[in-house]
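**Q** With the input below, show me the fold.
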Amino acid sequence: MEFDTAKFMTAVSEALQSRDTQAFVDTVKEQCTLADLCRMLDEGDIDTRRVAAIALGLIGDQSVEDYLFRALKDEDRQVNKMAEHGLWAIWFKSGKSGAMPAFKRGVDQLESNEYKAALVSFKEAATIDPNFAEAYNQCSIVYYLLGKWDKSLKYCQKALAQIPRHFGAMAGLGHCYTQKGDFRRALTHYRMAHQINPNVNAVLAAIERLQARVRDANDSSDHFAQEKVGV
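**A** Down below sits the predicted model:
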């Protein structure tokens, strides 16, 4: 039996209008499967794609990431944003059940600026679940906030080993290399993050800023070389 998209959109409209997240989740689960949502995200009209992106972030898992990554380049800006939020939501809940209490505690501690305590919690989560990419990424964020660029780099790389398209960790490498003064390498990683997710304004601004900086450095180097050989 063919899935009735119009019926689905009517069913979820009340929960959307009332901003009742639980009612929306319950209705989505009653009305369709993850496969239906993925198909709607790929093939639906703008409103349908927006709803599908929201729903996948709320009830999806890592099996739907390819669809959300594609939606980062959707022609509709709202679909882009919802797909990005959806990926972050999936990453934040992708750890094994035993790792989640420590991870959630780390999130709360980080929000309260308890950096060292948060680091202990995130490392505990990563020890319990060595495949938990977001636990590594959050460690990298804490190390960055503590000014420990090399350790932050290490944990960005650990996150990317699990999720190679983790644009947050990729941008994190750009941040760290910028702090270390390696602007060319920073620019490379910012460009990679932008290629995965072209909707992060801070990354685009960093690319533009570093392009100018690298260009100026190249011009200065060329001028010095010309003076040295007497050109």
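**Q** drop to CA atoms for contacts and neighbour counts, all remaining ones
**A** Noted.
**Q** where's R19 relative to I59, distance?
**A** 16 Å (C-alpha to C-alpha, to the nearest Å).
**Q** the more surrounded of these two?
**A** I59 (16 against 11; other C-alpha atoms under 10 Å).
**Q** Return the list of helices and strands in contact with the longest helix anywhere in the chain.
**A** Looking across the chain with DSSP state H, the single longest helix is helix 201-228. With contacts defined as 3 or more C-alpha pairs under 8 Å, 6 or more residues apart in numbering; DSSP states H and E, the packing partners of helix 201-228 are helix 183-196.
**Q** and the helix it packs on with helix 201-228, angle?
**A** With axes from the mean of the first three to the mean of the last three C-alpha atoms, to 10 degrees applied, the angle from helix 183-196 to helix 201-228 works out at 150 degrees.
**Q** Okay, buried residues for helix 183-196 please.
**A** Buried residues in helix 183-196, counted by 16 or more other C-alpha atoms under 10 Å: 183-184, 186-194, 196.
**Q** Now do that helix: everything it contacts.
**A** 69, 72, 165-168, 170-171, 173-178, 200, 203-204, 206-207, 210-211, 213-214 (C-alpha atoms under 8 Å, 6 or more residues apart in numbering).
**Q** Next one: A133 relative to K123, how far apart?
**A** 11 Å.
**Q** ok so, going back, only the buried members of the contacts of helix 183-196: can you turn that into a ChimeraX selection?
**A** To isolate the buried subset of these in ChimeraX, counting by 16+ other C-alpha under 10 Å, use the following:
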select :69,72,165,166,167,168,170,171,173,174,175,176,177,178,203,204,206,207,210
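**Q** Also this sequence, please, to line up against the first:
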Amino acid sequence: MKLSKVAMKRLVLLALAIACLVPAMPAAAEPERPSRTAALAALKKSDAEERRRGARGLAIVGRMEDAPKLIAALRDADERVRAVAELALWAVWSRSGDARVDELFSKGVAEMGEQRFPEAIATFTRIIELKPGFAEGWNKRATAYFLAGEFRRSLRDCDEVIKRNPQHFGVLSGYGQIYLRLDQPEKALEYFRRALAVNPNLEGVQGLAEKLDSIIVRRRQRSI
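**A** Below is the predicted model:
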């Protein structure tokens, strides 16, 4: 099912706005480096402030194996816990464990923020060569390809991310944005819903999914 040009333009503009959002990483300006064990324990506490403290701690010292606990915290009863857990996930995902790779990663993110997409793609390609198991290197190159209009290459990199990090709600949303640009609205909606199934706090993605669902329903009704 193809969308009208007006509907497609509106949805694409909204998708681009979402794609260009760069998550703000939690500040690491704490007086002492928190204990990972203490942060994990705090995340289980009944007190919301303790859970927030635990999520903030994992943003600084968390490892990839801690991601499932932070993903569970995306459904915490406390809104601030959910917000901190989301930022903590991005922080954990963005640490490669290699100082050289992390330095290149910061360089690539800066290049992408300055819309220097060829340079960003080259930087993230170097990261992938150095550490192919680092999912976020693939994700950032997928984002750079998307912003440069190279949608098929972006899709291929998304596939590599999902192999390494199946619950990466950012890349699931990215699939949706790409399929929207490729005029495959049903597939786009499928991936937006998958992203929301992992992280129900993605308000921009939720709004985009609702608009897309409404358009698809109206188009189907007209075709009856």
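**Q** Any idea what the TM-score comes out to?
**A** The TM-score (TM-score structural alignment, normalised by the length of the second structure) is 0.84; 198 aligned residues with a C-alpha RMSD of 1.6 Å.
**Q** circling back to that earlier point, of the buried residues of helix 183-196 of the first structure, which is the nearest to S94 of the first structure?
**A** I196 (20.0 Å; C-alpha to C-alpha).
**Q** Which residue of the second structure sits opposite that closest one in the alignment?
**A** Using TM-score structural alignment, the partner of I196 of the first structure in the second structure is V198.
**Q** repeat for S121 of the first structure
**A** Looking across to the second structure (by TM-score structural alignment), S121 of the first structure lines up with T123.
**Q** okay, A133 and K123 of the first structure: which has more neighbours?
**A** A133 (26 against 20).
**Q** Let's verify the nearest residue to that one once chain neighbours are set aside: helix, strand, or coil?
**A** Of all residues not flanking A133 of the first structure in the chain, A159 sits nearest, at 4.5 Å (C-alpha to C-alpha, 6 or more residues apart in numbering). Here A159 of the first structure is recorded as helix under DSSP: H, G, I helix; E, B strand; the rest coil.
**Q** isn't A159 of the first structure right next to N137, touching?
**A** Yes - counting by C-alpha atoms under 8 Å, A159 of the first structure does reach N137; the two are 5.4 Å apart.
**Q** okay, and the common contacts of the two?
**A** Taking C-alpha under 8 Å, 6+ apart as the criterion, A159 of the first structure and N137 both touch A169.
**Q** Can you give me the neighbour number for the counterpart of the residue nearest to A133 of the first structure in the second structure?
**A** Taking TM-score structural alignment, the alignment pairs A159 of the first structure with V161 from the second structure. Applying other C-alpha under 10 Å, we find 25 residues neighbouring V161 of the second structure.
**Q** Okay, V161 of the second structure and D183 of the second structure: tell me how far apart.
**A** Distance from V161 of the second structure to D183 of the second structure, by C-alpha to C-alpha: 23 Å.
**Q** Please pull up the equivalent of V217 of the second structure in the first structure.
**A** So, by TM-score structural alignment, V217 of the second structure is matched to R215.
**Q** Give me the number of neighbouring residues for that match.
**A** Count around R215 of the first structure with other C-alpha under 10 Å applied: 12.
**Q** got the contact list for the match of S121 of the first structure?
**A** 104-105, 107-108 are the contacts of T123 of the second structure under C-alpha under 8 Å, 6+ apart.
**Q** What about those residues, which one has the most neighbours?
**A** Most neighbours among those, by other C-alpha under 10 Å: G108, with 27 neighbours.
**Q** Specify the local secondary structure of the equivalent of T21 of the first structure over in the second structure.
**A** With TM-score structural alignment defining the correspondence, T21 of the first structure maps onto A29 in the second structure. Secondary structure assignment for A29 of the second structure (three-state DSSP): coil.
**Q** how much space between A29 of the second structure and T37 of the second structure?
**A** 19 Å.
**Q** was I right about A85 of the second structure contacting R75?
**A** No - counting by C-alpha under 8 Å, A85 of the second structure stays clear of R75, with 9.5 Å between them.
**Q** The two: which is more packed in?
**A** Each of A85 of the second structure and R75 had its neighbours counted (other C-alpha under 10 Å), and the higher figure belongs to A85 (30 against 17).
**Q** Nearest the geometric middle of the second structure, what residue?
**A** For the second structure, the residue nearest the mean C-alpha position is G170 (2.1 Å; C-alpha atoms, centre = their mean).
**Q** What lines up with that one in the first structure?
**A** Per TM-score structural alignment, G170 of the second structure is aligned with G168.
**Q** tilt between the helix or strand that match falls within and helix 183-196?
**A** Following DSSP states H and E, one finds G168 of the first structure within helix 167-179. Relative orientation of helix 167-179 of the first structure and helix 183-196, computed by the same axes, to 10 degrees: 160 degrees.
**Q** distance from helix 167-179 of the first structure to the second structure after superposition?
**A** Superposed on the second structure, helix 167-179 of the first structure shows a mean distance of 0.4 Å to its aligned residues (mean C-alpha distance after the TM-score superposition for the first structure).
**Q** looking at it, the match of A159 of the first structure is touching K140, isn't it?
**A** No - V161 of the second structure is beyond contact range of K140, at 9.6 Å (criterion: C-alpha under 8 Å).
**Q** Do you have the helices of the second structure handy? List them.
**A** With DSSP H as the criterion, the second structure has helices spanning 5-19, 36-42, 48-61, 67-73, 79-93, 99-113, 117-130, 135-147, 151-164, 169-181, 185-198, 203-223.
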